[in-house]
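>>> Next one to model:
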Amino acid sequence: MTAVMEQQTDQEFVRLADPYRRELYAHCYRMLGSVHDAEDLVQETYLRAWKAYDGFEGRSSLRTWLHRIATTACLTALERRRRRPLPTGLGGPADDPSAQLADGPEVPWLEPVPDALVGADDPGSVVATRTGVRLALIAALQYLQPRQRAVLVLRDVLRLSAAEVADILDTSVPAVNSLLQRARAQLSRNAPVEEEIVEPAEGKAILARYVAAFETYDASAITAVFTEDAVFEMPPFRTWVQGGAHIAELISTHCPAERAGDMVLVPTSANGQPAFGLYMRDREGVHRAFGIQVLDLAPTGVRHTAMFFDTALFPHFGLADRL
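Down below sits the predicted model:
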């Protein structure tokens, strides 16, 4: 009888808790800035919740209870981790795009998150859509102290009440309001301002030009597809450049491509933004995974590209390691 009751409890837990998995994954990603760490913390959250489910008394909603476990796990993890920046957060642009690239292997870099893993129903996507700088927003969150970050995400992204957040963090409502005020002030100094909206037709045309410029390996076309003040950064390298001409020079100097056809861009999406899996042709003629590009568009062209040289990201995006 006991075994049957335990099985029924397990089935009930799975049925009630599983619908929150994507939301919890997005929450852990916003807290940690890493798809790998977010996966680990979601697994840890569900394991902790499953073990403690018998003691769940329903004084708060199951959603709030799960977020309490996830947030506690994230705050514990952040005690052992440094913040995850992008290269633009570590210094100014390079004056000479043809100079040797500055490496940064010791830096735990921010990672992009595939839209498929957080889903369009993620409450945070509403905020991300409004700002138009999704990846930059996640980067700005990394500058907040862990508890400030938790309060801001729980209140402004997930729209939980101050009382619910106080329960999650085991603190008072006035303390939550104070943390939120400081977090908003800090974020306003680091987060980019809202940019112009790019209409779907404009965006489609810009992306077509972008793909053509890279796949034909045309320096003039690459220059033209970027805005005048566009940024191109590429973790794990600290080096980043600004301006279409500098971006084209950087690519012409350091990219292993030699001719048209060496690069192939496969469309995907990350952080609510257009993205591409970039494949590079090797000496055997095989196009192999090379990096993930996440773009931010302006009405006149691409204003920001983050190129992540981490082929371990490809499986998360459902992309093959070769074409």
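>>> C-alpha from now on. contacts and neighbour counts both.
OK.
>>> Give me the neighbour count for the residue lying closest to Ala260 once chain neighbours are set aside.
In space, Ala260 comes closest to Thr216 once its chain neighbours are excluded; the distance is 4.1 Å by Cα to Cα, 6 or more residues apart in numbering. Neighbours of Thr216 under the rule other Cα atoms under 10 Å: 16.
>>> any idea which strand is longest in the protein?
strand 287-298 (DSSP state E).
>>> I'd say the residue nearest to Ala260 and Arg259 touch.
Yes: taking Cα atoms under 8 Å as the definition, Thr216 is a contact partner of Arg259 at 7.1 Å.
>>> before we move on, back to that, what are the contacting residues of the longest strand of the chain?
If you take Cα atoms under 8 Å, 6 or more residues apart in numbering as the criterion, strand 287-298 is touched by 112, 132-133, 195-198, 203, 227, 262-264, 269-270, 273-282, 302-311, 313-314, 320-323.
>>> Among those residues, which ones are in strands?
Here DSSP E is the test, and the contacts of strand 287-298 give 227, 263-264, 269-270, 273-281, 302-308 as lying in strands.
>>> where along the protein do the strands fall?
Assigned strands in the chain, in chain order: 226-233, 240-242, 263-270, 273-281, 287-298, 301-308 (criterion: DSSP E).
>>> now for the ones you listed, which one comes closest to Trp50?
Trp50 sits nearest to strand 263-270 of all the strands of the chain, at 30.5 Å, using Cα to Cα.
>>> now for that closest one, which elements pack on it?
Under the contact criterion of 3 or more Cα pairs under 8 Å, 6 or more residues apart in numbering; DSSP states H and E, strand 263-270 touches helix 200-215, strand 273-281, strand 287-298.
>>> Next, the second sequence, to be compared with the first:
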Amino acid sequence: MTAAAPYEADFARLTEPYRRELLAHCYRMLGSVHDAEDLVQETYLRAWRAYADFEGRSSLRTWLYRIATNTCLTALGHASRRQLPSGLGAPGAQAAAPAADGQVSWLEPLPDALVTERADDPEAVAVSRETLRLALVASLQYLPPRQRAVLLLREVLGIPAADVAAMLDTTVVAVKSSLQRARARIEAVAPAADHVVEPDEPQVKALLDRYVEAFVTADAAGLQRLLRADATLELLPSPVWYAGEDAAAQAMSGLGSPGDWRMVPVGANGQPAAVAYLRDGTVHRAYGVVVLTAGPAADGGGLAIARITVFADPGLTAVFGLPPVYEDAPRAALR
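Okay, here's the model as predicted:
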């Protein structure tokens, strides 16, 4: 038995505490929860195989991040950039052309439940939520993969430049140069900063409740009243997006009849969200996920919806731990 053998027996106990944050890291790198979950599994497999040779020259956490980051970089070598419709061009029908061939890879939402940090570390929770917001993750996808990795390792995770250089088999000078270029690129492509709110704040919960109520009762006017004047709407996988309260409201005007929709409130990307189900005969079947971005209301009294991002992908329902049929969901989760 080698000296490392006792530690191999403890592999799961020692490495499992890092799984959630590694998933968040891979998601920031890839923009896809499905790909991130696959690569976290690959990271743990590679770590298990190499664990006997781990010499402790870095912390176990840093070692795992090195494996995860390089696994992501390998995957990104043959992957297209994940986007939101607003990244394709101006709002309106003219934005449809770039995605007409169906070759666009879309950003995916990330369930908060998969990456929530310890409740006893509020600072870590806040940082995690802020750096997982849809707008930021979409902006990160504009960076070349290695610049993206450097930015995340240095500015989100706070790993020293020398350690990042070792992780990426490069020099400290190269890390600093990549970080400078990444910052400049993000500043150029990132939208105006979101008004960051905590999903469990009473005002945020109330806004989500009003949105759900308006949707399930087919109250188009009530839905419009929740929007800011500068609200935007994205309806993936359609490449068309809508800017302005009137355009967004018009796009959502065909809600159907009361009872056609059912919603289950969830959290995604540190933002209020809901899993949507659409009537199909006598049951409601999974439709997708809606993520809301809240912002200050124009009158300064509370919050309004600044952005609605709809992911019309029934397969996302399982990622959020919910069944494909609404009536089969746990009673406590239903609205």
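>>> now what about the TM-score between them?
For these two chains in superposition, a TM-score of 0.90 is obtained (TM-score structural alignment, normalised by the length of the first structure); 314 aligned residues with a Cα RMSD of 2.5 Å.
>>> that older thread, who touches the residue nearest to Ala260 of the first structure in this structure?
259-261, 263.
>>> which one is the residue nearest to the spatial centre of the first structure nearest to, not counting chain neighbours?
Nearest to the mean C-alpha position of the first structure, by Cα atoms, centre = their mean, lies Pro112 at 3.5 Å. Nearest residue to Pro112 of the first structure, sequence neighbours excluded (Cα to Cα, 6+ apart): Ala270, at 6.1 Å.
>>> and the one you found, what does it touch?
By Cα under 8 Å, 6+ apart, the residues touching Ala270 of the first structure are 112-115, 294.
>>> so which of those residues persist in the second structure?
Using both residues aligned by TM-score structural alignment, their matches' Cα atoms under 8 Å, the second structure keeps these contacts from these: 112-115, 294.
>>> Dump those to a markdown table, plus distance to His254 of the first structure.
As requested, these are exported to a markdown table (distance: Cα to Cα, whole Å):
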| residue | distance to His254 of the first structure |
| --- | --- |
| Pro112 | 23 |
| Val113 | 26 |
| Pro114 | 27 |
| Asp115 | 30 |
| Val294 | 19 |
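>>> which of the residues you listed sit farthest apart?
Taking Cα to Cα, the two most distant members of those are Asp115 and Val294; they sit 11.6 Å apart.
>>> measure the alignment partner in the first structure of Phe320 of the second structure to Gly291 of the first structure for me?
Aligned by TM-score structural alignment, Phe320 of the second structure pairs with Phe317 of the first structure. Remark: distance between Phe317 of the first structure and Gly291 of the first structure (Cα to Cα, to the nearest Å) = 11 Å.
>>> that older thread, the longest strand of the first structure maps to which residues in the second structure?
Residues 284-295 of the second structure are matched to strand 287-298 of the first structure when aligned by TM-score structural alignment.
>>> how far apart are that stretch and its match in the first structure?
Stretch 284-295 of the second structure differs from its equivalent in the first structure by a mean of 0.6 Å after superposition (mean Cα distance after the TM-score superposition for the first structure).
>>> what residues are up against the nearest residue to Thr300 of the first structure once chain neighbours are set aside?
In space, and not counting its chain neighbours, Thr300 of the first structure is closest to Thr227: 6.5 Å by Cα to Cα, 6+ apart. Applying Cα under 8 Å, 6+ apart, we find Thr227 of the first structure in contact with 243-244, 298, 300-303.
>>> just the residues you listed now: which is nearest Ile69 of the first structure?
Within the contacts of Thr227 of the first structure, the smallest distance to Ile69 of the first structure is 38.3 Å, found for Arg303 (Cα to Cα).
>>> Just give me the neighbour total for that closest one.
Arg303 of the first structure: 21 neighbours (other Cα under 10 Å).
>>> distance of it from Val294 of the first structure?
With distances taken as Cα to Cα, Arg303 of the first structure is found 11 Å from Val294 of the first structure.
>>> Would you agree Ala312 of the second structure is in contact with Glu234?
No: taking contacts as Cα under 8 Å, Ala312 of the second structure lies outside contact range of Glu234: 10.3 Å.
>>> more crowded one of these two?
Comparing Ala312 of the second structure with Glu234 by other Cα under 10 Å, the one with more neighbours is Glu234, at 24 against 17.
>>> what residue of the first structure matches up with that one?
That one, Glu234 of the second structure, aligns with Glu233 by TM-score structural alignment.
>>> In space, what's closest to that match - neighbours in sequence excluded?
Distances taken as Cα to Cα, 6+ apart place Trp240 nearest to Glu233 of the first structure, at 4.5 Å, with adjacent residues excluded.
>>> Just want to know which of Asp115 and Val294 of the first structure has more residues nearby.
In this view Asp115 of the first structure and Val294 are compared by other Cα under 10 Å, and Val294 has more residues nearby, 23 against 19.
>>> Leaving out chain neighbours, which residue sits closest to the more buried one?
In space, Val294 of the first structure is closest to Ala275, 4.3 Å off (Cα to Cα, 6+ apart).
>>> Aligned to the one you found, what sits in the second structure?
Using TM-score structural alignment, Ala275 of the first structure pairs with Ala273 in the second structure.
>>> isn't that match right next to Leu208, touching?
Yes: using Cα under 8 Å, Ala273 of the second structure is in contact with Leu208, at 7.4 Å.
>>> For those two, list the residues in contact with both.
Residues touching both Ala273 of the second structure and Leu208 (Cα under 8 Å, 6+ apart): 265, 292.
>>> and the two most separated of the contacts of Thr216 of the first structure?
Distance extremes for those: the farthest pair is Arg259 and Met263 at 8.6 Å, using Cα to Cα.
>>> Residues that sit against both of those two, list them.
216-217.
>>> Those two: who's more crowded?
The neighbour count for Arg259 of the first structure versus Met263, taken as other Cα under 10 Å, is higher for Met263 (24 against 11).
>>> Quick one: residues in contact with stretch 186-205 of the second structure.
Taking Cα under 8 Å, 6+ apart as the rule, stretch 186-205 of the second structure contacts 130, 135-136, 139-140, 142-143, 267, 270-272, 293-296, 302-303.
>>> Name only those of the residues you listed that count as buried.
Buried residues within the contacts of stretch 186-205 of the second structure, counting neighbours by 16 or more other Cα atoms under 10 Å: 130, 135-136, 139-140, 142-143, 267, 270-272, 293-295, 303.
>>> which among those gets closest to Asp101 of the second structure?
Ranked by distance to Asp101 of the second structure (Cα to Cα), these are led by Tyr142 at 20.8 Å.
>>> Let me see the contact set for that closest one.
Residues near Tyr142 of the second structure by Cα under 8 Å, 6+ apart: 81, 185-186, 189.
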